[in-house]
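> how would this look folded up:
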Amino acid sequence: MVDDQTKQPPEDGVEEEYDTTANERAYWSDNIRLLCGLMAIWLLVSFGAGIVFRPFLDQFSIGGYPLGFWFAQQGSIYAFILLIFYYTFRMKRLERKYDLDD
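Next up, the predicted model:
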């Protein structure tokens, strides 16, 4: 981290704000927590259901295909798309909560 005494102002004369507020830190903390949770779900669906739990899931079928195969080929993509929509929904709520929306 740059010490405030050694920091030079920009050439255009406009000083930028480098400190984050407690509100922004809380926002980013919630944002990272949300991202980690969604990535864990995606890992579980794509790697877990498509590879690790595939032998168990193959005893069930969707559309005539074994469930493990379906998750490996289609299910993880559908889950990822749903997670994207959920992420945008939650981010809009987080931005309103922390008054950072436009």
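> C-alpha only now, for contacts and for neighbours.
Noted.
> out of everything not next to it in sequence, what's closest to the residue most central in space within the chain?
Nearest to the mean C-alpha position of the chain, counting by CA atoms, centre = their mean, stands L35 at 2.7 Å. Excluding its sequence neighbours, the residue lying closest to L35 (CA to CA, 6 or more residues apart in numbering) is Y87, at 8.0 Å.
> Second chain to compare with the first, below:
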Amino acid sequence: MDEQARRDYWRKNVRLLSVLLTIWALVSFGAGIFFADALNNMEVAGFPIGFWFANQGSILIFLALIAVYVWRMDKLDRDYGIDIDDYEGEVHHS
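Sure, this is the predicted structure:
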């Protein structure tokens, strides 16, 4: 992979991480802490939504974000011709 392709790959990786971490922060801190009082006016399965996000929802969203990250990185690796099996046990430094 040439230097420009490496930069593009890394830029796309960082952008994906930034988006996913922003979603995580909004759900964890926003829905679970900052907006919990406002969200507690609605219920999910008999529990106030703010309480639910603080205790269950943010964990489920976090697991979904991990799955999205794995799926998107697999696609990004394929797009750039990266095969993890080619690097088994090897450490590459540039």
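> Just give the TM-score of the two.
Remark: TM-score between the superposed chains equals 0.84 [TM-score structural alignment, normalised by the length of the second structure]; 83 aligned residues with a CA RMSD of 1.0 Å.
> Where does the corresponding residue of the second structure for the residue nearest to L35 of the first structure fall, secondary structure wise?
Using TM-score structural alignment, the equivalent of Y87 of the first structure in the second structure is Y69. Assigned by DSSP states H and E, Y69 of the second structure belongs to helix 58-79.
> Which other helices and strands does that helix contact?
helix 3-25 (3 or more CA pairs under 8 Å, 6 or more residues apart in numbering; DSSP states H and E).
> with the first structure superposed, average distance for the next helix or strand after the helix it packs on?
Next helix or strand after helix 3-25 of the second structure toward the C-terminus (DSSP H and E): helix 36-39. Taken over the aligned residues, the distance from helix 36-39 of the second structure to the first structure averages 0.9 Å (mean CA distance after the TM-score superposition for the first structure).
> Y65 of the first structure -> the second structure?
Aligning on TM-score structural alignment places Y65 of the first structure opposite F47 in the second structure.
> What of L35 of the first structure?
Aligned against the second structure - with TM-score structural alignment as the criterion - L35 of the first structure pairs with L17.
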